[in-house]
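1. build me a model:
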Amino acid sequence: MKLAPASLSMLEREYRRVGFYLILPALIGLVLFRLYPIIASFFISFTDWNVFGGGEWVGLENYFEIFSSKEGRLILLNTLLFAVIYVPGIFFIGLALALALNSGFRGAAGMRALYFLPYITSTVAITLTWRWIFSTRFGLLNNLLLEFGLNNPPAWLGDPTWSLYTVVFVAVWRDSGFYMILFLAGLQTVDQQLVDSARVDGANRWEVFRHVTLPLLAPTSFFVILIAMVRSTQTFEITYALTGGGPNQSSTTLSFYIYQNAFIHFDMGYAAALAYVLCIVVGGLTLVHHQLRGKWSYV
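-> Modelled structure (predicted):
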């Protein structure tokens, strides 16, 4: 029995109405908890509003302060330096681990799990462990350096020269296993016949990697770079638990600086401006990534 066109139309409208009612709670939540905060924080970034009062329109003053103040420039420089070290470090270490553990030797599965374990462990727990290791007076690392004859080992967490590098080191150590898994997944897509053909033609391991494996890993590599760039601007827990952003803001990056201004100094206008600067930075990095991917991707 065939339904008349009018009946089909009524039935379709009823289905659409039911579907709309089903997604309405999610839409309300999206508007209240995503869209509204984005719009509200944008307008707040042009004011001097804080939780104790204020709210006067200051225009672009908050944005100018980020780039004109000494502290603001330091935070931006710290964020850039963090990314410059973190992204290449995580890329090469993750790729090296994946290549080493892709051969399928006995115990490889256990080694993969071992390297991935820090990523799924509580960040605060592993950071406190590293805080003890890097402790100036009682830390394992400085005690080892003293045993090897270095009488004045660095204050890894208390010296502005070393604090940011220490935070980056712990971040790379924690995240390496995650990027190793991404590269291992990418290596499974490499056509083994191409690898075997290259070896038959006389290519050594380096030549196979350079001319076969690496080009075929281009999509995975660009994805890893994108994720690493975004994560490098969002590091918070490690900074909070390891150094608290100190000493003298030497290890503070943009994401942690937003937290300081919003929830310690309660300067919501300035914090909102910082958040939008961070969004612009991440968006710019993403755009550059896609442009380079279009030029250099082999597949």
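2. okay, CA-based contacts and neighbour counts for the rest of this
-> Will do.
3. how many neighbours does P247 have?
-> P247: 16 surrounding residues under other C-alpha atoms under 10 Å.
4. quick one: contacts for it?
-> 157-160, 163 (C-alpha atoms under 8 Å, 6 or more residues apart in numbering).
5. from those residues, which land in helices?
-> Using DSSP state H, the members of those that fall in helices are S163.
6. select, from the contacts of P247, the two members most distant in space.
-> Greatest spacing in the contacts of P247, by C-alpha to C-alpha: L157 and P160 (7.8 Å).
7. neighbour count winner among these two?
-> Taking other C-alpha under 10 Å, L157 and P160 do not tie; L157 has more neighbours (24 against 16).
8. the more buried one against I133, yeah?
-> No - in this structure, L157 is not within contact of I133 by C-alpha atoms under 8 Å, at 10.4 Å.
9. and of the contacts of P247, the nearest to V230?
-> Taking C-alpha to C-alpha as the measure, V230 sits nearest to S163 out of the contacts of P247, at 21.3 Å.
10. gap between that closest one and S251?
-> S163 is 6 Å from S251, where distance means C-alpha to C-alpha, to the nearest Å.
11. name the residues contacting each of the two.
-> T243.
12. so between these two, which is more surrounded?
-> When S163 and S251 are compared for neighbours, S251 comes out ahead with 30 against 24, by other C-alpha under 10 Å.
13. can you tell me the closest non-neighbouring residue to the more buried one?
-> Here the nearest residue to S251 in space, its sequence neighbours aside, is L164; by C-alpha to C-alpha, 6 or more residues apart in numbering that works out to 4.3 Å.
14. contacts only, for that neighbour.
-> 78, 82, 250-252.
15. now swap in N152 and tell me
-> N152 neighbours (C-alpha under 8 Å, 6+ apart): L146.
16. that one in helix, strand or coil?
-> coil (DSSP: H, G, I helix; E, B strand; the rest coil).
17. the spatially most central residue of the chain and Q260: what is the separation?
-> Centroid-nearest residue in the chain, with C-alpha atoms, centre = their mean: R231, separated by 0.7 Å. R231 sits at a distance of 19 Å from Q260 (criterion: C-alpha to C-alpha).
18. you'd agree the residue nearest to the centre of the chain is in a helix?
-> Yes - assessed with three-state DSSP, R231 lies in a helix.
19. which of the contacts of L164 count as buried?
-> Among the contacts of L164, those classed as buried by 16 or more other C-alpha atoms under 10 Å are 78, 82, 250-252.
20. I'd like the structure of this one too, to check against the first:
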Amino acid sequence: MKRRRLLTRRDVAVVAVMLGIPLLLEAFLIWGPALASVGLSFTKWTGVGGVQLQSCDSLPSVPGIPQPGCLYGVRNYEQAFTTYPDFWPAVRHNIIWLLVFVCFATPLGMLFAVVIDRGIRGSRIYQSILFLPVMLSLALIGIIWELIYSPNFGLVNSLLHRTGDDNLIDWLGDPSLNLWALLVEASWRQAGYVMILYLAGLKAVDPALREAALMDGASAWQTFWRVVFPAMRPINIVVMVVTVIESLRAFDLVYITSGGNPLKGLELLSVAVTQNIVGETQRIGFGSTLGVILLVISLVPITLFLYQAFRREEARS
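-> Now for the predicted structure:
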């Protein structure tokens, strides 16, 4: 009978260090700020002075002297939903961003992965070219596309012969066009990201499944949708979670395009959070409220999708 090896004190110490340090870093860098944002969302604070644990109504307002932070209750949330002018446009634009990613960028990335997985000639070159935008920072992508969309000498207007002063198209300054122009930029990067994820999923599919489907007379289309795609359920979950997160945390492209200033047509929740926390107003309490709302919005679809996915997995097993 094989004896079970007991862990020594040294082993326990090594495991504790290897697990404890990442957990402490995650708690300090992620969960700590998240919980602090939740607490600050119930306050009225400009970042000057401390936060006093008393109602803002009980503090005297002295002209010329900044009022210290105080408890504001749920009034920040009421203002966000009722009087803040950029909130509902930002929610609508984030939903549009998500729909474009789900309906366009993700299927395009899947198509790239399927074509490259078939081993076409030069597939490694195509894979590198399509993955190149993922390796670039979003700030650099914003600068590149800002040159492409330039009204006077940009590539798009040059191809459309719209470089004259009387027929220029301001792709990034026109509120009816700038969101869609940025979605092209974001989809260009997102498609390459999704392609890599699906390529990993396709490599993990058992080749015997495809061979069995082909022997049964299934076409390539039927083989993919009836056999290969269901076998990639774990990758599908990862792709959907990544898509939701990427669409809700969109910030860099908008910030580079607008130069840090709010532009009509480019209202997003992440941009509103930044403008209120580090902008001229520095309403840290209200900015934290918007951050909490963004967190809740992102958690709801991810939680529901994961619950349904794991529930189906348990039902099958």
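21. redo the buried ones among the contacts of L164 of structure 1 as JSON lines? Include distance to R199 of structure 1 and secondary structure.
-> Listed next are the buried ones among the contacts of L164 of structure 1 as JSON lines, based on distance: C-alpha to C-alpha, whole Å; DSSP: H, G, I helix; E, B strand; the rest coil:
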{"residue": "N78", "distance to R199 of structure 1": "45", "secondary structure": "helix"}
{"residue": "F82", "distance to R199 of structure 1": "40", "secondary structure": "helix"}
{"residue": "S250", "distance to R199 of structure 1": "50", "secondary structure": "coil"}
{"residue": "S251", "distance to R199 of structure 1": "48", "secondary structure": "coil"}
{"residue": "T252", "distance to R199 of structure 1": "49", "secondary structure": "coil"}
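22. please enumerate the strands of structure 2.
-> 43-44, 51-55, 69-71 (DSSP state E).
23. what's the last one aligned against in structure 1?
-> Read it as strand 69-71 of structure 2. Mapped onto structure 1 using TM-score structural alignment, strand 69-71 of structure 2 covers residues 55-57.
24. give me the residues contacting that stretch.
-> So stretch 55-57 of structure 1 is in contact with 44, 46-49, going by C-alpha under 8 Å, 6+ apart.
25. again, only using 7 Å
-> 46-49 (C-alpha atoms under 7 Å, 6 or more residues apart in numbering).
26. go through that stretch and flag the buried ones.
-> G55.
27. so how far is it from its chain's centroid?
-> 33 Å (C-alpha atoms, centre = their mean, to the nearest Å).
28. burial of the counterpart of T253 of structure 1 in structure 2, as a residue count?
-> Applying TM-score structural alignment, one finds that T253 of structure 1 aligns to L268 in structure 2. Using other C-alpha under 10 Å, L268 of structure 2 has 25 neighbouring residues.
29. same thing with A80 of structure 2?
-> Residues lying near A80 of structure 2 (other C-alpha under 10 Å) number 18.
30. swap in the one 5 residues further on?
-> Here the count is done by other C-alpha under 10 Å, and P85 of structure 2 has 12 residues near it.
31. now do the same for V114 of structure 2: its match in structure 1.
-> Applying TM-score structural alignment, one finds that V114 of structure 2 aligns to L99 in structure 1.
32. distance of the closest residue to V51 of structure 2 other than its chain neighbours from G285 of structure 2?
-> Once flanking residues are discounted, V51 of structure 2 sits nearest to G69: 4.0 Å by C-alpha to C-alpha, 6+ apart. Taking C-alpha to C-alpha as the measure, G69 of structure 2 and G285 of structure 2 are separated by 9 Å.
33. so what sits against both of the two?
-> With C-alpha under 7 Å, 6+ apart as the test, G69 of structure 2 and G285 both reach 43-45.
34. by neighbour count, which of those residues wins?
-> Busiest of the shared contacts of G69 and G285 of structure 2 [other C-alpha under 10 Å] is T43, holding 29 neighbours.
35. please report the distance of the aligned residue in structure 1 for that one from N151 of structure 1.
-> Taking TM-score structural alignment, the alignment pairs T43 of structure 2 with T47 from structure 1. As for T47 of structure 1, its distance to N151 of structure 1 is 52 Å (criterion: C-alpha to C-alpha).
36. same check on F91 of structure 1?
-> 35 Å.
37. and for Q249 of structure 1?
-> Taken as C-alpha to C-alpha, the span from Q249 of structure 1 to N151 of structure 1 is 27 Å.
38. go on, R131 of structure 1?
-> 21 Å.
39. now swap in A203 of structure 1 and tell me
-> Taking C-alpha to C-alpha, one finds A203 of structure 1 at 50 Å from N151 of structure 1.
40. ditto for T121 of structure 1
-> Separation of T121 of structure 1 from N151 of structure 1 (C-alpha to C-alpha): 34 Å.
41. related to what we said a few turns ago, the residue nearest to S251 of structure 1 matches what in structure 2?
-> L164 of structure 1 maps onto L179 in structure 2, by TM-score structural alignment.
42. with I227 of structure 1 instead?
-> Aligned against structure 2 by TM-score structural alignment, I227 of structure 1 finds its counterpart in V242.
43. need the nearest residue in space to P153 of structure 1, chain neighbours excluded.
-> N142 (5.9 Å).
44. matching that neighbour against structure 2, which residue comes up?
-> Under the alignment (TM-score structural alignment), N142 of structure 1 pairs with N157 in structure 2.
45. can I assume its match is in contact with D170?
-> No - judged on C-alpha atoms under 7 Å, N157 of structure 2 makes no contact with D170 at a distance of 9.0 Å.
46. so for the two, which residue has more residues nearby?
-> Each of N157 of structure 2 and D170 has its neighbours counted (other C-alpha under 10 Å); N157 has more, 21 against 16.
47. F91 and N151 of structure 1: which is more packed in?
-> Each of F91 of structure 1 and N151 has its neighbours counted (other C-alpha under 10 Å); F91 has more, 20 against 11.
48. which one in structure 2 is aligned with L76 of structure 1?
-> So, by TM-score structural alignment, L76 of structure 1 is matched to V91.
49. now do its match against R9 of structure 2, distance only.
-> Remark: distance between V91 of structure 2 and R9 of structure 2 (C-alpha to C-alpha) = 53 Å.
50. tell me, how many residues neighbour L29 of structure 2?
-> 11.
51. ignore the last one, F20 of structure 1
-> Using other C-alpha under 10 Å, F20 of structure 1 has 12 neighbouring residues.
52. ditto for E71 of structure 1
-> E71 of structure 1: 15 neighbours (other C-alpha under 10 Å).
53. can you tell me how far it sits from E65 of structure 1?
-> Distance from E71 of structure 1 to E65 of structure 1, by C-alpha to C-alpha: 9 Å.
54. which residues do these two both contact?
-> Joint contacts of E71 of structure 1 and E65 (C-alpha under 7 Å, 6+ apart) do not exist.
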